[in-house]
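**Student:** From the sequence below, what's the structure:
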Amino acid sequence: MDDATRTAVLQLLGGAMSAISEECWSAGWISGTEDAIPGLCHRALESGRTQHWGRWSVTLEQARGLTFVAEQLGCWADLDDGGVRFVAHHPFPLTAEVLAAFGHHAV
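**Tutor:** So this is what the prediction gives:
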């Protein structure tokens, strides 16, 4: 994938993650979205079930699509410091803090 395509796809991935944040928290990009959504997607794929987050959820279908795109890019998305564009983010391995939020303990 060339750089221009990669940048465009990263912006689409970030936009999709932002839309989930908006649905779940009424916040276009709540702090921690860059780690929470990849973790929720991982859990959804592992369990085969929708994962609740805030007042909404990440569906199995969303998890499949987002994970596929992230795998093609080799990263997930995070909002840049200026809150203007999405940048590459590598959330795994998940931190103990994120795992605890999902009811798991760090190994």
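
**Student:** Every contact and neighbour count from this point should use C-alpha atoms.
**Tutor:** Noted.

**Student:** Could you pull out the helices in this protein for me?
**Tutor:** Assigned by DSSP state H, the helices in the chain fall at 3-25, 33-47, 60-73, 96-101.

**Student:** other SSEs contacting the last one?
**Tutor:** Counting contacts by 3 or more C-alpha pairs under 8 Å, 6 or more residues apart in numbering; DSSP states H and E, helix 96-101 is packed against helix 33-47.

**Student:** Now show me the structure for the sequence below, then we'll compare the two:
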Amino acid sequence: MHDEIFKNISEGKRVFISFSSVTRMTTAFLNAAIGQLYGEFPQEVLRQQLAPPIDADKRQLTQLKLVVDRARAFFSDPERAKNSFRIATGMDEEADD
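**Tutor:** Here you go, the predicted model:
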């Protein structure tokens, strides 16, 4: 899914995604398909060219919003996000040993 979306956005096309036959969806899938786009394109480009899903249910929209919010936060300052993760998981203490 990511590669097709990436290709169309790169070509300046507006992308419409559909979850019509999706019965199970994980944030891992959305991260791979949508979230990483925030590291590849400016937010303004994505806002203009990536249309909201046309047929998503409330749960799917909630998951998508979570992924987009996290991707925006991460890609706006990746080093800060990585440091926060290391601190939250205690991994920064292992590097001190």
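
**Student:** What does the TM-score come to for these two?
**Tutor:** Once superposed, the chains reach a TM-score of 0.28 (TM-score structural alignment, normalised by the length of the second structure), with 56 aligned residues with a C-alpha RMSD of 4.9 Å.

**Student:** ranking the helices of the first structure by burial, who's on top?
**Tutor:** helix 33-47 (a mean of 20; mean count of other C-alpha atoms under 10 Å).

**Student:** who touches it?
**Tutor:** With contacts defined as C-alpha atoms under 8 Å, 6 or more residues apart in numbering, helix 33-47 of the first structure is touched by 17-18, 21, 50-51, 58-60, 62-64, 66-67, 76-79, 89, 91, 94, 98.

**Student:** quick check: longest helix of the second structure.
**Tutor:** The second structure, longest helix under DSSP H: helix 58-76.

**Student:** May I see the buried residues of that one?
**Tutor:** Neighbour counts using 16 or more other C-alpha atoms under 10 Å place 60, 64, 67-68, 70-72, 74-75 of helix 58-76 of the second structure among the buried residues.

**Student:** Could I get these in CSV, plus columns for distance to Val45 of the second structure?
**Tutor:** As requested, the buried residues of helix 58-76 of the second structure are exported to CSV (distance: C-alpha to C-alpha, whole Å):
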residue, distance to Val45 of the second structure
Gln60, 23
Leu64, 18
Val67, 17
Val68, 14
Arg70, 18
Ala71, 15
Arg72, 13
Phe74, 17
Phe75, 14
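
**Student:** and which of the residues you listed is nearest Asp96 of the second structure?
**Tutor:** Closest approach between the buried residues of helix 58-76 of the second structure and Asp96 of the second structure, by C-alpha to C-alpha: Phe74, at 24.3 Å.

**Student:** Which residue comes closest to that closest one once chain neighbours are left out?
**Tutor:** Closest residue to Phe74 of the second structure apart from its sequence neighbours, by C-alpha to C-alpha, 6 or more residues apart in numbering: Ala81 at 5.5 Å.

**Student:** The one you found: helix or strand, and which one exactly?
**Tutor:** According to DSSP states H and E, Ala81 of the second structure maps onto helix 78-89.

**Student:** re earlier: and which of the buried residues of helix 58-76 of the second structure is nearest Ile87 of the second structure?
**Tutor:** Nearest to Ile87 of the second structure out of these is Phe74 (C-alpha to C-alpha; 15.2 Å).

**Student:** hang on, the closest one packs against Phe85?
**Tutor:** No - using C-alpha atoms under 8 Å, Phe74 of the second structure makes no contact with Phe85, being 10.6 Å away.
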